[in-house]
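Student: dropping a prediction and its sequence here:
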Amino acid sequence: MTEPGRRPRAVLAMDPGVLPALFDPAALARLERLAEVDPALVVDDFAAPAAAGPLAAAEVLVTCWGCPPLDAAALAAMPGLRAVVHAAGSVKHHVTDACWERGVAVSSAATANALPVAEYTVAAILFAGKRVLDIARHYAADRTRRDWAALYPGLGNYRRVVGVVGASRIGRRVLELLRPFDLDLLVHDPYLDAAAARALGARPAGLEELLSASDVVTLHAPELPETRHLLDRRRLALLRDGATVVNTARGSLVDTAALERELAAGRLHAVIDVTDPEPLPPDSPLFTLPNVLLTPHIAGSLGGELPRMAHAALDELERYAAGLPFAHAVHADALSRSA
């Protein structure tokens, strides 16, 4: 790392439009206390002439969305680079094999970004059990009081079965937030053993068992070749009538055409924040189906939630400046099975 107490030289590398929302005044002041940095210089092109001098002297890059790839050519212009502190989730878009070969230390604010996604997911699960979307539409249509429990048998969340696919940061946080409720929790993750699943408050289950048993299935697996269309036509057919699919992970985890068929038939419900493709074509039936709540990739950090990621990154920068290892280090071997 670095000599404790020294302010490392840092450069901001991201889309310049991101910086004002990400670094509020308190975060910007903290950044300048922790590092020698020019907050007016925000690099989105490592070949830009104005960036050459600062990059050549940089020890740390503070990155976010819009950071260019850190390939061998980029790293050649940064001979002193020792660390990348990412103020967002996945680093796959800019951290390349060249970084690992150089021995650059990498940190991510994925844990901070997991919080709003988990909160959105929990709200979606509880609303699904209460049939909020259906009842709100029904009520708006006829504007009279009804016996909602008679119209929607099984209404409510008591002893509902929730299946969590993927014990990722977000999946684990969802399980933690759901633990106080009277729900039966299942979890499926090929890298999670039975003892670890029980420690999370859930019963481990095979994927097909989980799909068959759950009232709500929520997806938190990474986007990998082996997870593409994890929920395909055959597996979607295993879901019980009236079940809800919640996807705040990646659109490619679900076969969109197969899901559309199930939803158009009225057999399933869905809360979808990510799609494949993204954005959807304007004529997609997902925009108009009454049993679908579709949002435009808003579950992650947005608006007032962005400074949380900035401060998480600054926590890591402070650790680096103190000569301590990162609390949320990213390792090359873990990237093959993470977002």
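Tutor: Alright, I've got the coordinates. Quick caveat: nothing in here was measured; it's all calculated off a predicted structure.
Student: going by C-alpha atoms from here, please, whenever you check contacts or count neighbours.
Tutor: Noted.
Student: please enumerate the strands of the stretch 51-200 of the chain.
Tutor: 60-63, 83-86, 105-108, 161-165, 184-188 (DSSP state E, counting those that start in this stretch).
Student: other residues contacting the last one?
Tutor: This points to strand 184-188. 159-167, 175, 197, 201-207, 210, 214 (CA atoms under 8 Å, 6 or more residues apart in numbering).
Student: ok, now stretch 121-139?
Tutor: Outside stretch 121-139, the residues within contact range by CA under 8 Å, 6+ apart are 145, 148, 152, 155-157, 160, 162, 174, 177-178, 215-216, 218, 244, 246, 248, 271, 290-291, 293, 299.
Student: do the same with stretch 228-235
Tutor: With CA under 8 Å, 6+ apart, stretch 228-235 has contacts from 208, 211, 252, 253, 254, 255, 258, 259.
Student: PyMOL command to pick out the buried ones of those residues?
Tutor: Selecting only the buried entries of the contacts of stretch 228-235 in PyMOL, with 16 or more other CA atoms under 10 Å as the criterion:
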select buried, resi 211+252+253+254+255+258+259
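Student: in helices, which of the contacts of stretch 228-235 appear?
Tutor: Judged by DSSP state H, those include 208, 211, 258, 259 as members of helices.
Student: now, of the contacts of strand 184-188, which are buried?
Tutor: Among the contacts of strand 184-188, those that count as buried by neighbour count (16+ other CA under 10 Å) are 160-167, 175, 197, 201-205, 207, 210, 214.
Student: so the nearest residue to residue 145 once chain neighbours are set aside versus residue 334, what's the distance?
Tutor: Closest residue to residue 145 apart from its sequence neighbours, by CA to CA, 6 or more residues apart in numbering: residue 139 at 7.3 Å. Noted for residue 139: a distance of 48 Å to residue 334, by CA to CA, to the nearest Å.
Student: quick one: which of these two has more around it?
Tutor: residue 139 (14 against 9; other CA atoms under 10 Å).
Student: ok, that one to residue 151 distance?
Tutor: 12 Å.
Student: ok, now residue 192?
Tutor: Counting by CA to CA - residue 192 and residue 151 are separated by 40 Å.
Student: and the two? Which one has more around it.
Tutor: residue 192 (14 against 10).
Student: and the biggest helix by length in the chain with strand 161-165, angle?
Tutor: When the chain is parsed with DSSP H, its longest helix is helix 110-129. Relative orientation of helix 110-129 versus strand 161-165 (axes from the mean of the first three to the mean of the last three CA atoms, to 10 degrees): 150 degrees.
Student: take the one below as the second:
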Amino acid sequence: MSQLEIETFLVEDRLEALKELIAPCRVVDAESCTEESWVELLKETNPRILVAGWKTKPLPANTRTEIAPALDYVCYMPGSVRKLVPRELIEQGLLVTNWSSSISRTVAECALLLSLACMRRVAYWSHQMHDQGGWKNGTTVTQSLFDRRIGIHGFGAVAKALLPLLRPFTDKISTYTEGVPEEVFEAYGVRQEKDLEKLFSENDVVIEAEALTPEREKIVGEKLLGLIPKGGSFVNVARGALVDEEALLAIAERGDIQVGLDVYTIEPLPEDHAFRGCRNIVLLPHLGGPSTDRRRDAADHSLENLRLFQNNQPVTEPITLDVYDRST
């Protein structure tokens, strides 16, 4: 891992706990490695366990056959493993975990933040107050999240973590996703909409929390966005590619709805992107989760999985081929 990753994930006594848990071990600053020296290091050490971060160089597809045949487990502390681990290695039986649901509550917190910011038109008023000398007047319209109808597209870990954050505001919460048994929605006390058209047309705030798959690319287009009641809001904390961003910009510029975004099809968001400057859009630079101070949650999840692995017990939330294929 990089030194910064160590300092933000493995805070307090976590680094020492990690070293003790996987001793003997070697700590390598990932930023000091080239791809060539990384391969040489793997050959030299032939590790059984690799604890990795964002800066770790990719593993070659022949890692377990020619480079480091002892490698059994990659414990990746951040999120998507696709840039680090080729699919072939998982097919060969390499165990891989990531931060998984340990960060769900912070992403859910970001969704709540953006929902509140949209209802209060924070993007507009921040601009007015900072740059235009603006102030409210007798015609200013404000909105609250209390007693609003809220729809969540998707019902994974983030959506489930969002429910207890929303319930102090409203009990009018519904969701839509495919392939989830009815009893799951009943267990969480959430109404299941029959289709996306109902989800978008019958809620004041729609929160995008669905997993991105090839068939869901741009699934949220002009038709669905146009169904959100005027004055409502659309929030995306999932993946930018789920949304037709041109259609989203057009409807935001008309002022029909407020928009809150933490994710984009192209990241970083280009400096000249039309989203920038639209006062009906609240923009965040993909910092939904985990916040820097809560990276420790991901570290705790990793430490627990390492304990399980070292005790020959099943780890929690491993990256299966199905999970890998649904990852971005």
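Tutor: Structure's in. What do you need? Just so it is clear, the model here is predicted, and its values are computed rather than measured.
Student: any chance of TSV for the ones in helices among the contacts of stretch 228-235 of structure 1, columns distance to residue 69 of structure 1?
Tutor: Formatted as TSV, those follow (distance: CA to CA, whole Å):
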residue	distance to residue 69 of structure 1
208	38
211	38
258	35
259	34
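Student: sorry, back to before: which of the contacts of stretch 121-139 of structure 1 are buried? Put it as a PyMOL command.
Tutor: Filtering the contacts of stretch 121-139 of structure 1 down to the buried ones (16+ other CA under 10 Å) takes a single PyMOL command:
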select buried, resi 155+156+157+160+162+174+178+215+216+218+244+246+248+271+290+291+293+299
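Student: helices - which of the contacts of stretch 121-139 of structure 1 land there?
Tutor: 148, 174, 177, 178.
Student: from those residues, pick the one nearest residue 117 of structure 1.
Tutor: residue 174 (8.7 Å; CA to CA).
Student: thinking again about what came up before, how much space between the residue nearest to residue 145 of structure 1 and residue 147 of structure 1?
Tutor: To residue 147 of structure 1, residue 139 of structure 1 is 11 Å away according to CA to CA.
Student: residue most distant from the centroid, structure 1?
Tutor: Residue distances from the centre of structure 1 (CA atoms, centre = their mean) peak at residue 144, which lies 39.6 Å from the mean C-alpha position.
Student: which residue in structure 1 aligns with residue 140 of structure 2?
Tutor: In structure 1, the residue paired with residue 140 of structure 2 according to TM-score structural alignment is residue 151.
Student: swap in residue 105 of structure 2?
Tutor: That one, residue 105 of structure 2, aligns with residue 115 by TM-score structural alignment.
Student: what about that match, how many residues close to it?
Tutor: 20.
Student: ok, now which ones touch it?
Tutor: 170, 173, 300.
Student: which residues touch the first one?
Tutor: When you say that, I think you mean residue 170 of structure 1. 111, 114, 115, 117, 118, 220.
Student: and if you look at residue 230 of structure 2?
Tutor: 256, 257.
Student: and residue 244 of structure 2, what does it touch?
Tutor: 218, 219, 220, 221, 222 are the contacts of residue 244 of structure 2 under CA under 8 Å, 6+ apart.
Student: skipping adjacent residues, who's closest to the residue mapped onto residue 248 of structure 1 from structure 2 in space?
Tutor: With TM-score structural alignment defining the correspondence, residue 248 of structure 1 maps onto residue 237 in structure 2. In space, and not counting its chain neighbours, residue 237 of structure 2 is closest to residue 262: 5.4 Å by CA to CA, 6+ apart.
Student: any idea how many residues pack against residue 309 of structure 2?
Tutor: Count around residue 309 of structure 2 with other CA under 10 Å applied: 17.
Student: likewise the one 4 residues further on?
Tutor: Residues contacting residue 313 of structure 2 under the criterion other CA under 10 Å number 11.
Student: residue in structure 1 matching it?
Tutor: By TM-score structural alignment, residue 313 of structure 2 lines up with residue 324.
Student: separation between residue 234 of structure 1 and residue 258 of structure 1?
Tutor: 9 Å.
Student: ignore what I typed, I meant residue 248 of structure 1.
Tutor: 18 Å.
Student: likewise residue 267 of structure 1?
Tutor: Distance from residue 267 of structure 1 to residue 258 of structure 1, by CA to CA: 12 Å.
Student: residue 308 of structure 1 corresponds to which position in structure 2?
Tutor: Under TM-score structural alignment, residue 308 of structure 1 pairs with residue 297 in structure 2.
Student: residue contacts, the nearest residue to that match once chain neighbours are set aside?
Tutor: Nearest residue to residue 297 of structure 2, sequence neighbours excluded (CA to CA, 6+ apart): residue 102, at 6.1 Å. Shown in contact with residue 102 of structure 2 (CA under 8 Å, 6+ apart): 297, 298, 301.
Student: can you list these in JSON lines and add neighbour count and secondary structure?
Tutor: Output for these, formatted as JSON lines (neighbours: other CA atoms under 10 Å; DSSP: H, G, I helix; E, B strand; the rest coil):
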{"residue": "297", "neighbour count": "20", "secondary structure": "helix"}
{"residue": "298", "neighbour count": "23", "secondary structure": "helix"}
{"residue": "301", "neighbour count": "21", "secondary structure": "helix"}
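Student: number of nearby residues for residue 121 of structure 1?
Tutor: For residue 121 of structure 1, the tally of surrounding residues (other CA under 10 Å) stands at 26.
Student: what do you get for residue 12 of structure 2?
Tutor: Neighbour tally, residue 12 of structure 2, other CA under 10 Å: 11.
Student: and it, how far is that from residue 20 of structure 2?
Tutor: Taking CA to CA, one finds residue 12 of structure 2 at 14 Å from residue 20 of structure 2.
Student: please apply the same query to residue 181 of structure 2.
Tutor: For residue 181 of structure 2, the distance to residue 20 of structure 2 (CA to CA) stands at 42 Å.
Student: so between these two, which is more surrounded?
Tutor: residue 20 (11 against 8).
Student: alignment lookup: that one to structure 1.
Tutor: With TM-score structural alignment as the criterion, residue 20 of structure 2 matches residue 33.
Student: repeat for residue 198 of structure 2
Tutor: For residue 198 of structure 2, the residue aligned by TM-score structural alignment is residue 209.
Student: just residue 70 of structure 2 next, same as before
Tutor: Per TM-score structural alignment, residue 70 of structure 2 is aligned with residue 80.
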